[in-house]
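>>> quick one: sequence and predicted model below, then my questions.
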Amino acid sequence: MACEAEPVPRDSLPFTPVYEGVETRLLDGDLVSFLVSMRGARDPEDVERYAECAAAQYAIIRGYGFARHLRTTVAEEAGLWRGDAVYTISAALPAGLKTIDAEVTALACAESGIPMV
């Protein structure tokens, strides 16, 4: 009988992020893609968070208060993590489950040391 390894808690994994940049692409009106790259991520969640921070700052720069997450794809190759996230931005709280308040999110990102657009 083989023993299965206990999962390691995420917070105990080494985390030394190197944020390598954000490329923003306006897809259509309020639809925006954020291409992010980083090294040192623990898992896709770190990449998704980086993209969320970029979306929050972008919304603020454009004079909007909210964003709604539509999708994020994440891939890792040789230690380089890349994410492609798509958000809608809006002045009012959009319908949906994955909405963010841009100012609150941007503040949390700044406190966590995650760079933004």
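Received it, and whenever you're ready, just let me know what you need. Numbers count the residues shown, from 1 in each chain.
>>> use CA for all of it now, contacts and neighbours both
Fine.
>>> mind jotting down where the strands sit in this protein?
With strands called from DSSP state E, the chain shows them at 18-28, 31-39, 66-77, 80-90, 99-101.
>>> return the distance of the longest one from the chain's centre.
When you say that, I think you mean strand 66-77. Put simply, strand 66-77 sits 6 Å off its chain's centre (CA atoms, centre = their mean, to the nearest Å).
>>> one more to weigh against that first structure:
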Amino acid sequence: MACGGEERVRAPMSPPPHAQYLGVQTRLLEGDLVSFVVRMEGARGREDVIAYARCAAAQYTLIRGYSFARHVRTNATQSAGIWQADGVYTISPDLPLGLRNMDAEVIVEDCHEQGIPTV
């Protein structure tokens, strides 16, 4: 089960039928603060590309041996049919303070069920 206050990842529907996930750039900003820049073609809107960034953040959290991430902010833009999102998260082994926490295992499982790739 998800932890209290955890942010939901589920997009409104399954991924768009013609979605192309164009990759993830991961940047360690400082300490446990990480930026994930994702690009996507065929998204229905900003929610799709933001879900892609969350999935990347959750998988990266697990790769680093941590269990939780906290969403700081996400900016999403579109240009020439390509959506881009820059999501910033803190990652930690323990449940961080705040209301925008994510249990990385739960998020990654949800992403797989929805067909959204992770890192």
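Arrived safely, thanks for sending. For clarity, every value in this text was computed on a predicted model and none was experimentally measured.
>>> TM-score of the superposition?
Remark: TM-score between the superposed chains equals 0.86 [TM-score structural alignment, normalised by the length of the first structure]; 106 aligned residues with a CA RMSD of 1.2 Å.
>>> check the offset of stretch 98-113 of the first structure from the chain's centre.
10 Å.
>>> against the second structure, where does it fall?
The aligned range for stretch 98-113 of the first structure in the second structure is 100-115, by TM-score structural alignment.
>>> tell me, how many residues neighbour the counterpart of residue 24 of the first structure in the second structure?
Aligning on TM-score structural alignment places residue 24 of the first structure opposite residue 26 in the second structure. Residue 26 of the second structure: 18 surrounding residues under other CA atoms under 10 Å.
>>> enumerate every residue touching the closest residue to residue 26 of the second structure other than its chain neighbours.
Once flanking residues are discounted, residue 26 of the second structure sits nearest to residue 36: 4.8 Å by CA to CA, 6 or more residues apart in numbering. Shown in contact with residue 36 of the second structure (CA atoms under 8 Å, 6 or more residues apart in numbering): 24, 25, 26, 27, 53, 56, 57, 85, 86, 87, 88.
>>> save those as JSON lines, and put in distance to residue 42 of the second structure too.
What follows is the contacts of residue 36 of the second structure, written out as JSON lines (distance: CA to CA, whole Å):
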{"residue": "24", "distance to residue 42 of the second structure": "16"}
{"residue": "25", "distance to residue 42 of the second structure": "19"}
{"residue": "26", "distance to residue 42 of the second structure": "22"}
{"residue": "27", "distance to residue 42 of the second structure": "25"}
{"residue": "53", "distance to residue 42 of the second structure": "15"}
{"residue": "56", "distance to residue 42 of the second structure": "18"}
{"residue": "57", "distance to residue 42 of the second structure": "21"}
{"residue": "85", "distance to residue 42 of the second structure": "14"}
{"residue": "86", "distance to residue 42 of the second structure": "18"}
{"residue": "87", "distance to residue 42 of the second structure": "19"}
{"residue": "88", "distance to residue 42 of the second structure": "23"}
